[in-house]
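J.: I'll drop the sequence and a predicted model, then ask my questions.
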Amino acid sequence: MLRVALGTAIRSLGSNRKFPVLFRKMASFCQEERGPANTLQYRIYYKNDKGQFISPLHDIPWQVSKGPNVYNMVVEVPRWTNSKMEIATKEPLNPIKQDVKKGKLRFVANCFPHKGYIWNYGAIPQTWENPKHIDPNTNQGGDNDPIDVCEIGSRICKRGEVIQVKVVGVLAMIDEGETDWKVIAIDVNDENADKINSIADVEKIKPGYLDATRSWFKIYKIPDGKPANVFAFDGEYKDRDFAEKVIQETHDFWVHSHDGSVECDFAMQNVSCSDSKFKTSCEEAAKIVDGAPGKGPAADITDEKAEKWFYV
């Protein structure tokens, strides 16, 4: 198994799988922006607590603690925004960038009554939905990305932020013939973190949120001329134990991509995975970032899709 230094210890979380509201982070990560925002050149690179450039996909640990499980989440898209930011899996050091379609920056349609994403949206690092693995539950391969997370807490996170979450369930979306798991999780520091420990708790504390989430994923590509998405299990949310088995499986795929037993087309450079065939030096990582353009002032957003409402 790959080993990553995990840093500062956390406060004991107890044995009843409930989580305290206050939570001390295991490690600190900071971001460095390069290129003007709202342009094709914009990137967010990451540094660890030693000031070394790292890959958020490969160098940030997937788990913070076990029993109960706490996971790191890289926030790609803050709630209420719709710039389609994502971990750049094919670029060295895997910075966050805005997705591009036909040479233009991609914005997800605002489908009435929603404005942008309705959760903080991101991914669990050190995971990979293997496209060559046919999932027996969905009969489809993975979507070739780290596993997605919808964080349902009260706070609007910052783009690129790394937060710690507990998982409460998962939705199995089938997106254009690919399995695209949507993990439902909550920030362990959220005011409701000690109350939400299951899918049933979500419906109790935040009624309607799960129905809205399923509807959002069903219709959000329709304004782009694509069909409605469908779901395995007739759109039923699966529980925490099921979700954590899926996450474990995607982590195992990521591990095998680094030991060379499974082929993966990600950019694999990392500075801390001791058993990885693709480990590089901190000096080489710094050279990658040095080659990126300077930050510069943000450009104006000219795509009307960013603000327009679509009625589906």
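T.: Structure's in. What do you need? Residues are numbered from 1 along each chain as shown.

J.: going by C-alpha atoms from here, please, whenever you check contacts or count neighbours.
T.: Noted.

J.: hmm, Val167 is touching Ile186, no?
T.: Yes - Val167 is in contact with Ile186 according to Cα atoms under 8 Å; the separation is 6.6 Å.

J.: excluding its backbone neighbours, what's nearest the residue positioned nearest the centre of the chain?
T.: Centroid-nearest residue in the chain: Ala123, 1.2 Å away (criterion: Cα atoms, centre = their mean). Spatial nearest neighbour of Ala123, chain neighbours left out: Asp148 (4.4 Å); criterion: Cα to Cα, 6 or more residues apart in numbering.

J.: residue contacts, the one you found?
T.: Asp148 is in contact with Tyr121, Gly122, Ala123, Ile124, Asp180, Trp181, Lys182, Val183, counting by Cα atoms under 8 Å, 6 or more residues apart in numbering.

J.: so what touches the top helix by length along the chain?
T.: The longest helix of the chain (DSSP state H) is helix 240-259. Helix 240-259 is contacted by residues 1-2, 62, 126-130, 146-147, 167-170, 183, 198-199, 262-264, 268, 275-278 when judged by Cα under 8 Å, 6+ apart.

J.: put this next to the first one:
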Amino acid sequence: MECSPKEEWNPFKQDIKKGNLRFFKYGDLPFNYGFVPQTWEDPNQSSRHSDVGDLKGDNDPLDVVEISGTKIPRGQIVPIKVLSVLGLIDEGEADWKIIGIRADHPQAAQINSIKDADRVFQTDLQNVIVDWFQKYKVPDGKPENRFTHNAQFQGSEAAIDVIEDAHRQWYDLILGAVKTENSLQSLTRKRLVEQGIVRNDRMPQRPAVNYPVYENWNSKSKSQTFGNKKYHGEEEK
């Protein structure tokens, strides 16, 4: 089950490959699997985060691997604490996997990386996640998948960087700045059209965007300029 970007309103539905309903055949998913809203991996852009050749995006939202061990109902929106990112190369495309833990988990404050999660939970999540993504298409007769960075998990800063790039690519997409076969029909798009906020070219400058973040799970205000790593935050008043 996944978001269907080519259909109006992007519904959740069972994926279809070559006319057949798609099922995972490499055992049950050993984690919660979802995506980050308002992100898109542009199939026309090379990923600047890859260390393996010229990888373009997979035309989907960013995937999320949530590792709390508590099953999350389909369609539920759950804030997560971002821990790491794994660079999957799926049939020649960049398919980043954001690793996180639900923000309301009682041990979230003790976990700042996938290594911390393995220590706190006494698990082997790093190898479990890599193994599943490497082999889940093998039962369909396809070769094992490869990874960027020698299948090593990158830290939370790299993960946030990937998310911010994918959000910018979604922003260009929803404003009509890129050609696509995806359906842009959405409430967000409707409001932007009503306001006359549409573009037919990519944004020459990346404006500052204010959005809420959490530091030690206390709400803060954060200013961000896309395209660099200079941030500043201050207490909300």
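T.: The structure has been received and is ready for your questions. Everything numeric here is computed off the predicted structure, so don't read it as measured data.

J.: who's in contact with Val167 of structure 1?
T.: Asn69, Val70, Tyr71, Val183, Ile184, Ala185, Ile186, Asn197, Arg240, Ala243, Glu244.

J.: and the last one, what's its match in structure 2?
T.: Think Glu244 of structure 1. Using TM-score structural alignment as the criterion, the counterpart of Glu244 of structure 1 in structure 2 is Ile160.

J.: helices and strands around the helix or strand hosting Asp95 of structure 2, which ones?
T.: Taking DSSP states H and E as the criterion, the element that holds Asp95 of structure 2 is strand 93-102. Helices and strands touching strand 93-102 of structure 2, as assessed by 3 or more Cα pairs under 8 Å, 6 or more residues apart in numbering; DSSP states H and E, comprise strand 56-57, strand 63-66, strand 80-90.

J.: so where is that strand in structure 1?
T.: The counterpart of strand 93-102 of structure 2 in structure 1, using TM-score structural alignment, spans residues 178-187.

J.: how far does that stretch sit from the chain's center?
T.: Put simply, stretch 178-187 of structure 1 sits 8 Å off its chain's centre (Cα atoms, centre = their mean, to the nearest Å).

J.: also stretch 14-33 of structure 2?
T.: 18 Å.

J.: repeat that for stretch 90-109 of structure 2.
T.: Computed by Cα atoms, centre = their mean, the chain-centroid distance of stretch 90-109 of structure 2 equals 8 Å.

J.: what is the end-to-end distance of it?
T.: 32 Å (Cα to Cα, to the nearest Å).

J.: and it, which residues are buried?
T.: Residues of stretch 90-109 of structure 2 classed as buried: 90, 93-103, 108 (neighbour count, 16 or more other Cα atoms under 10 Å).

J.: now for these: which two are most distant?
T.: Glu93 and Ala108 (31.6 Å; Cα to Cα).

J.: what residue of structure 2 takes the place of Ala109 of structure 1?
T.: Alignment note (TM-score structural alignment): Ala109 of structure 1 maps to Lys25 of structure 2.

J.: quick check, its match in contact with Tyr136.
T.: Yes - Lys25 of structure 2 is within contact range of Tyr136, at 6.9 Å (criterion: Cα under 8 Å).

J.: nothing else from me, thank you.
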